[in-house]
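Undergrad: Sequence and predicted structure below; questions after.
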Amino acid sequence: MKKILGLIPILLSACLLIGCSQSVSDRSALKNVQESHALTWGIESDVRLFSLTDTQDNQEKGFEVDMAKAITKEILGSKGKAKFILVTAQSRIPLLKNGNVDAVIATMTITPERKKIINFSKSYFAAGQSLLVRKNSRIKNIHDLVGKTVIGIVGDNSVDVIKKVAPKAKVVQMQDYGQAVIALKAGQGDALSSDNGVLYGLAVENPRLTVRGGTFTKEPYGIAINKHQPELENAINTAISKLQHSGKYNRLIKKWFSKVPGFNYKVMYRN
């Protein structure tokens, strides 16, 4: 009997802990964001024009960083704070699922496979897959990839796409864009394939490289949100719509992409 009585406090404590953990996991992410007056975003640190760490002040800068800040202000008001955690193509979904971030804005293509485990906002950037090659390369489009080595990024949807559209090409994968560009310059690959927006940023940074092949897919970017969080998802979608209708969205597009050769933002991003 003493043993049983001794177990009662332990069992009660365990029940309380279980109840607390369930209430936290079931709680609205939007309510948490509103109470903390901060929205934590997962962003990349190596994608020029979208989200790149500035070595001079160690701050992330780019279109997606500005979008995250603008969306945060729309949801939380002028005093709302956007916090950032760096992610990679491999870590962004696990960090979101584990609750380390509230949302991920990281050149992430909306795909049916990903929608099985996470939700997406409406598209905020109409990207399409293209090719980055050395300027002296004879590769003009995907039809020239037969027998060539194409570099992709681990965890990037572009790897699977290349295997489908250029089945006779050899695909090698790198951990990040920095490694991929070094490999391309060194001749370890004939082309780097990813979304055109990302590749334009790499081309701006590396004058020996150029983007070719047009866009052979539609790869719209969306903001990733955990499943079963409709309030936060709706709030982010509403914020994107407001930014588009107010003209703020187009101003950000112009700020980051208007000087990129071949990027026609006037045609692609009308209200």
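TA: Cool, got the structure.
Undergrad: drop to CA atoms for contacts and neighbour counts, all remaining ones
TA: OK.
Undergrad: Would you mark the buried spots in stretch 126-135?
TA: Buried residues in stretch 126-135, counted by 16 or more other C-alpha atoms under 10 Å: 126-134.
Undergrad: Tell me which residues touch Lys227, please.
TA: 117-119 (C-alpha atoms under 8 Å, 6 or more residues apart in numbering).
Undergrad: Put the buried members of those into a ChimeraX selection.
TA: To isolate the buried members of those in ChimeraX, using 16+ other C-alpha under 10 Å:
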select :118,119
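Undergrad: Dump the contacts of Lys227 into a markdown table; add secondary structure as well.
TA: Converted to a markdown table, those look like this (DSSP: H, G, I helix; E, B strand; the rest coil):
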| residue | secondary structure |
| --- | --- |
| Ile117 | coil |
| Ile118 | coil |
| Asn119 | strand |
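Undergrad: let's bring in a second one:
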Amino acid sequence: MKKKFLVLVLATLTMVMLAACGSSKSSTGTDKGNDKSAKATTVVDEIKERGTLRVAVFGDKPPFGFVDSNGKNQGYDIVLAKRLAKDLLGDESKIEYVLTEPQARVDLLKSDKVDIVLANFTVTPERQEQVDFANPYMKVAIGLVSPNSAPIKSVDQLKGKKLIVPKGTTAETYFMKNHPDIELVKYDAITEAFEALKDGRGNALAQDNALLFGWANQNPDFSVALPSLGDVAYIAPAVKKGNTELLKWLNTELETLGKEQFFHKAYDETLKSAFGDDISADNVVVEGKAE
């Protein structure tokens, strides 16, 4: 009887141990399954689940990004933002616009406050260390706008004078690096910089020439007497560093848009009237990839 009882106890213990092992394996398998499911949730999936695309844009930089008298976002960058939202979320209105100044663009991405920056973001090696740029949709160079009564046609003419620059722009970086002897008058907001030029607080203003062409066309007392400095650069959407999945989606989208000449149409819609007949779309836009 004792022997039979001992065999029964051992058999019971064996069954319990096997059941525990099976449960452990099942639990481990479930955990792995959960991990796999969690990894399957991508940034693009998160945007779709949220239901809005968060885009950083300018609010005071016509004709690229500005808020009109009715409080609506308008401009070249806005046309692109709406198309991205339509193709990603099925509705061009599913956008949360986040207004930015030039110096805040990188921080908005780093802090996850926006998904994409579409705010005339010029690609530079320094910025490429902090954010990831998609394919470009514009090309640009630094230019100078000055009064017709005292045009600045060369950098040499700036010696002993004041040059206005918006903070956080490639123009500021260019002059600090290449012409440190020129006195820079810096402003946080682009509108403040242009008002300073009108008020005579500087002899010229440096900024992307595409912006200056439009501004000078609307302000006939000023002209872009020095239209190009340094190398031609590109403007592109930017995402947070390492956000490879959204970057891949953007590049595919931009190539698709390029095939349908989307950016030439956007130019005609938003930039042509601002730039005037002297500027051609081919001088400004890039369709899907760098040339």
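TA: In hand now; what should we look at? What you are looking at is a predicted structure, and each value in this text was computed from that prediction instead of being measured.
Undergrad: from the buried residues of stretch 126-135 of structure 1, which single one is nearest Ala180 of structure 1?
TA: The nearest member of these to Ala180 of structure 1, counting by C-alpha to C-alpha, is Leu132 at 10.5 Å.
Undergrad: wait, is the closest one part of a strand?
TA: Yes. Secondary structure of Leu132 of structure 1 (three-state DSSP): part of a strand.
Undergrad: Give the burial count for Lys110 of structure 2, as a bare number.
TA: Close neighbours of Lys110 of structure 2, defined as other C-alpha atoms under 10 Å, add up to 15.
Undergrad: what span of structure 1 lines up against stretch 118-130 of structure 2?
TA: Stretch 118-130 of structure 2 corresponds to residues 105-117 in structure 1, going by TM-score structural alignment.
Undergrad: List the contacts of the spatially most central residue of structure 2.
TA: Against the mean C-alpha coordinate of structure 2, by C-alpha atoms, centre = their mean, the closest residue is Val117 at 2.4 Å. Counting by C-alpha under 8 Å, 6+ apart, Val117 of structure 2 touches 55-57, 105, 109, 237-239.
Undergrad: For those residues, please prepare a markdown table with the additional fields neighbour count.
TA: Shown next, in a markdown table, are the contacts of Val117 of structure 2 (neighbours: other C-alpha atoms under 10 Å):
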| residue | neighbour count |
| --- | --- |
| Val55 | 27 |
| Ala56 | 28 |
| Val57 | 29 |
| Arg105 | 23 |
| Leu109 | 22 |
| Pro237 | 27 |
| Ala238 | 30 |
| Val239 | 27 |
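Undergrad: Counting only helices, which of these make the cut?
TA: Judged by DSSP state H, the contacts of Val117 of structure 2 include 105, 109 as members of helices.
Undergrad: For Ala171 of structure 2, state which of the contacts of Val117 of structure 2 is nearest.
TA: The nearest member of these to Ala171 of structure 2, counting by C-alpha to C-alpha, is Arg105 at 15.6 Å.
Undergrad: What is the aligned counterpart of the closest one in structure 1?
TA: Superposed on structure 1 with TM-score structural alignment, Arg105 of structure 2 falls opposite Arg92.
Undergrad: I'd guessed its match sits against Gly42; true?
TA: Yes. With contact defined as C-alpha atoms under 8 Å, Arg92 of structure 1 counts as touching Gly42 (6.7 Å).
Undergrad: so how far is Asn243 of structure 2 from Leu88 of structure 2?
TA: From Leu88 of structure 2 across to Asn243 of structure 2, the span is 16 Å (C-alpha to C-alpha, to the nearest Å).
Undergrad: corresponding residue for Glu192 of structure 2 in structure 1?
TA: Counting by TM-score structural alignment, Glu192 of structure 2 corresponds to Gln179 in structure 1.
Undergrad: And what about that match, helix, strand or coil?
TA: Here Gln179 of structure 1 is recorded as helix under three-state DSSP.
Undergrad: Around it, count how many other residues there are.
TA: By the criterion of other C-alpha under 10 Å, Gln179 of structure 1 has 13 neighbours.
Undergrad: likewise the one 3 residues further on?
TA: Ile182 of structure 1: 12 surrounding residues under other C-alpha under 10 Å.
Undergrad: Check Gly6 of structure 1 too.
TA: Residues lying near Gly6 of structure 1 (other C-alpha under 10 Å) number 10.
Undergrad: Before I go, just wanted to say thanks for your time.
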